[in-house]
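[1] Here's a sequence, model it:
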Amino acid sequence: MHMKRLLILILFITLFTPASAVADCTTNACVDVFTQDNQIIITAKKGDGGAVVKKRTVVVPTPKPTLWFPPKPKAVPAIKRTYKPRVRVKKVVTASVNLSDRLIKMVPTATIAYQPEFEPLVHVPVIFWCDLPTLFQSRVDIIGEVIDVALRPGFAWQWGDGEIFQTNEPGAPYPNQKVTHTYKRPGTYYVSLIATWNGNFKHNGATRVITGTIKIPSFAVITVVSANSTFTK
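    Presented below is the predicted three-dimensional model:
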């Protein structure tokens, strides 16, 4: 009974495996997209690297020999002989072309901005944002193969006071307040933003996940001050 269920499960996986899970290596070209050293690496290869033997017929005529007879008292007619040219077959070996290439793509880097720009106050929300897009797309033509790459970033803010905020929003200036932070004490804080990129690529109608992620850090320094009390009559 257990073996029967296992066979049914294997048959179900085989029949209903999506096209995105099929490796492109089974087609005319093998492509792959992955990350390395915070870069997008795109590789493509086609051709089996073997050799194709072609036969070409080359007609090489054999030189016709000259007949010579010693002189005799009577004229003796020369004997005519027919010579057929020899046909030689020459083999020409042509190695098949093995194409491969490797491309490197970089994702955008972020610049941090905040409001108010000059000496924000304690206990007042500070608005933060960066200039990264929410979608990075690139179409690559490599050894005649078209590959579409798409990545989206996630954002991890560290405000410098021990608090962390994670979001999929890059933020925006006022009046947008999707990314804000309120400091409780005056001081100079080092703000860091880690943008983590991941996504997929499409080739010959099949969509596959890009192996690995890309993490790009950005930094900013903010000085927060306390508000002075003013007494009036």
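[2] From here on, just use CA atoms for contacts and neighbour counts.
    Noted.
[3] Residue 139 and residue 149 touch, don't they?
    Yes - contact criterion CA atoms under 8 Å: residue 139 and residue 149 qualify, at 6.2 Å.
[4] out of the two, which sits in the more crowded spot?
    When residue 139 and residue 149 are compared for neighbours, residue 149 comes out ahead with 23 against 12, by other CA atoms under 10 Å.
[5] Please report how far the closest residue to residue 183 other than its chain neighbours lies from residue 184.
    With CA to CA, 6 or more residues apart in numbering as the criterion, residue 183 has its nearest non-adjacent residue at 5.2 Å, and that residue is residue 122. As for residue 122, its distance to residue 184 is 5 Å (criterion: CA to CA, to the nearest Å).
[6] Who has more neighbours out of these two?
    Of the pair residue 122 and residue 184, residue 122 is the one with more neighbours under other CA under 10 Å, namely 17 against 14.
[7] That one touches residue 186, doesn't it?
    Yes - applying CA under 8 Å as the test, residue 122 and residue 186 come out as touching, 6.1 Å apart.
[8] what residues are shared contacts of those two?
    Residues touching both residue 122 and residue 186 (CA atoms under 8 Å, 6 or more residues apart in numbering): 224-226.
[9] between those, which is nearest residue 204?
    Distance ranking of the shared contacts of residue 122 and residue 186 against residue 204, using CA to CA, places residue 224 first at 53.5 Å.
[10] Report whether the expected contact of that closest one with residue 190 is present.
    No - if you go by CA under 8 Å, residue 224 and residue 190 don't touch, sitting 11.1 Å apart.
[11] Against which helices or strands is the strand ranked longest in the chain packed?
    Among the segments of the chain that qualify as a strand by DSSP state E, the longest is strand 187-203. Helices and strands touching strand 187-203, by 3 or more CA pairs under 8 Å, 6 or more residues apart in numbering; DSSP states H and E, are strand 145-158, strand 206-209, strand 214-224.
[12] could you point out which element follows the helix or strand encompassing residue 12?
    Secondary-structure element containing residue 12, defined by DSSP states H and E: helix 2-15. Moving toward the C-terminus from helix 2-15, the first helix or strand encountered (DSSP H and E) is strand 29-36.
[13] Tell me which residues of the helix or strand that comes right after that next one come out buried.
    Later in the chain than strand 29-36, the nearest helix or strand by DSSP H and E is strand 39-46. Of the residues in strand 39-46, those buried under the neighbour-count criterion (16 or more other CA atoms under 10 Å) are 39-46.
[14] Next, the second sequence, to be compared with the first:
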Amino acid sequence: MKTKVLLLILLFSLAPINSINAAECEIACVDVYTQDGQLIFEARKGSGPKASAAPKPVTKPKAIAKPKVIAKPKPVIPKAVVKPKVSTPKKKQVVKKSAPVAVVTTSLSDRLSKSLPTTGISYQPNFHPLINVPVYFWNDMPTAFQSKVDLIGEVIDVTMRPSFTWAFGDGSFKSTTDSGAPFPHGNITHTYSNPGTYPVVLVTTWGGTFTHNGVARTITGQIRKVTALTITVVAAHTRFVN
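    Now for the predicted structure:
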């Protein structure tokens, strides 16, 4: 008995949720997410595709009553031979049935993908940086990426912001939301202790929100872009001066 009561409660509690979701999707369903390094926009209107057959009623012809024929007495004629009446069979009327008309509820949907900006790596001094001297790093990535998309009449506003992880090639890392700048305004610097050639890797991670009908939601997933270069650091020559 308790099991049946719980099942009934569960069914009644789920029914309104399903009806609400269906009603919302009939107005508009919008989603923004990331896939294969791109930003994906999707919009849909309507609850279709659905098809239902609505057969029309078959109209039968009305039966018309025929008047009765009263046979009048014929005069008796001597030696007259009466031929028997030959009745011809009536053709049956064929009633054509109309085919059912399919009523289809259609839905509108559209999908759009966008690529985010890429960047390069710059550093200073750009010719043979010296050991024990700070090297300034930066990139030209904008602080935010904004886009407005119109899909099947639904306007979606997107704002994406980057964060950066630097790997300087000698085991040192730095995470920041600053793009950096040249000397003397840059905040991303690194000092190498030993001469050599180092691979510098920059990982840019994009995340953000989208707004539809005044409601802001988080974009599902993130986009990562990788940029790399090599830098050669040299030792300064020592000269003794009297």
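[15] what's the TM-score for these two chains?
    Laid over one another, the chains give 0.71 as their TM-score (TM-score structural alignment, normalised by the length of the first structure), with 180 aligned residues with a CA RMSD of 2.5 Å.
[16] what lines up against the residue nearest to residue 183 of the first structure once you look at the second structure?
    When the two structures are superposed using TM-score structural alignment, residue 122 of the first structure falls opposite residue 131 in the second structure.
[17] residue contacts, its match?
    Residue 131 of the second structure sits next to 191-195, 233-236 when contact means CA under 8 Å, 6+ apart.
[18] Residue 184 of the first structure too?
    So residue 184 of the first structure contacts 122-123 (CA under 8 Å, 6+ apart).
[19] Tell me the spatial nearest neighbour of the most centrally placed residue in the second structure, not counting adjacent residues.
    Centre of the second structure computed as the mean C-alpha position; nearest residue by CA atoms, centre = their mean is residue 42, 2.5 Å away. Here the nearest residue to residue 42 of the second structure in space, its sequence neighbours aside, is residue 111; by CA to CA, 6+ apart that works out to 4.6 Å.
[20] Residue 182 of the second structure now?
    For residue 182 of the second structure, the spatially nearest residue (CA to CA, 6+ apart) is residue 136, at 6.0 Å.
[21] Residue 203 is in contact with residue 223 of the second structure, correct?
    No - taking contacts as CA under 8 Å, residue 223 of the second structure lies outside contact range of residue 203: 10.2 Å.
[22] Tell me the counterpart of residue 178 of the first structure in the second structure.
    Checking with TM-score structural alignment, residue 178 of the first structure has residue 187 as its match.
[23] any idea how far the nearest residue to that match once chain neighbours are set aside is from residue 126 of the second structure?
    Counting by CA to CA, 6+ apart, residue 180 is the residue found nearest to residue 187 of the second structure once chain neighbours are left out, at 5.7 Å. Separation of residue 180 of the second structure from residue 126 of the second structure (CA to CA) stands at 15 Å.
[24] Which one's more surrounded, these two?
    Neighbours per residue (other CA under 10 Å) separate residue 180 of the second structure from residue 126, with residue 180 holding more: 20 against 12.
[25] wait, isn't the more buried one in contact with residue 166?
    No - taking contact to mean CA under 8 Å, the distance of 11.1 Å between residue 180 of the second structure and residue 166 leaves them out of contact.
[26] returning to that earlier point: among the contacts of residue 131 of the second structure, the buried ones, what's the PyMOL command?
    Buried members of these can be picked out in PyMOL with the line below, counting by 16+ other CA under 10 Å:
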select buried, resi 191+192+195+233+234
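[27] quick one, what contacts the closest residue to residue 28 of the first structure other than its chain neighbours?
    If you skip the residues right next to it in sequence, residue 28 of the first structure has residue 46 as its closest partner in space, 6.2 Å away by CA to CA, 6+ apart. If you count contacts by CA under 8 Å, 6+ apart, residue 46 of the first structure has them with 28-30, 98-100.
[28] again, only this time at 10 Å
    When contacts are counted by CA atoms under 10 Å, 6 or more residues apart in numbering, residue 46 of the first structure is found next to 25, 27-31, 97-101, 143-145.
[29] Now distance to residue 15 of the first structure and neighbour count too, for those, in TSV please.
    As requested, the contacts of residue 46 of the first structure are exported to TSV (distance: CA to CA, whole Å; neighbours: other CA atoms under 10 Å):
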residue	distance to residue 15 of the first structure	neighbour count
25	19	13
27	19	10
28	23	12
29	24	18
30	23	17
31	24	23
97	35	12
98	33	11
99	33	15
100	32	15
101	33	12
143	32	15
144	31	11
145	28	16
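[30] and residue 227 of the first structure, what is it in contact with?
    Contacts for residue 227 of the first structure were tallied using CA under 10 Å, 6+ apart; they are 120-123, 186.
[31] What residue in the first structure is paired with residue 209 of the second structure?
    Under the pairing rule here (TM-score structural alignment), the equivalent of residue 209 of the second structure within the first structure is residue 200.
[32] Okay, that match and residue 152 of the first structure: tell me how far apart.
    To residue 152 of the first structure, residue 200 of the first structure is 9 Å away according to CA to CA.
[33] try residue 48 of the first structure
    Going from residue 48 of the first structure to residue 152 of the first structure by CA to CA gives 35 Å.
[34] Neighbour count: the two, which is higher?
    Under the neighbour definition other CA under 10 Å, residue 48 of the first structure and residue 152 were set side by side, and residue 152 has more, 17 against 11.
[35] The more buried one touches residue 168, doesn't it?
    Yes - distance between residue 152 of the first structure and residue 168: 8.8 Å, which falls inside the contact criterion (CA atoms under 10 Å).
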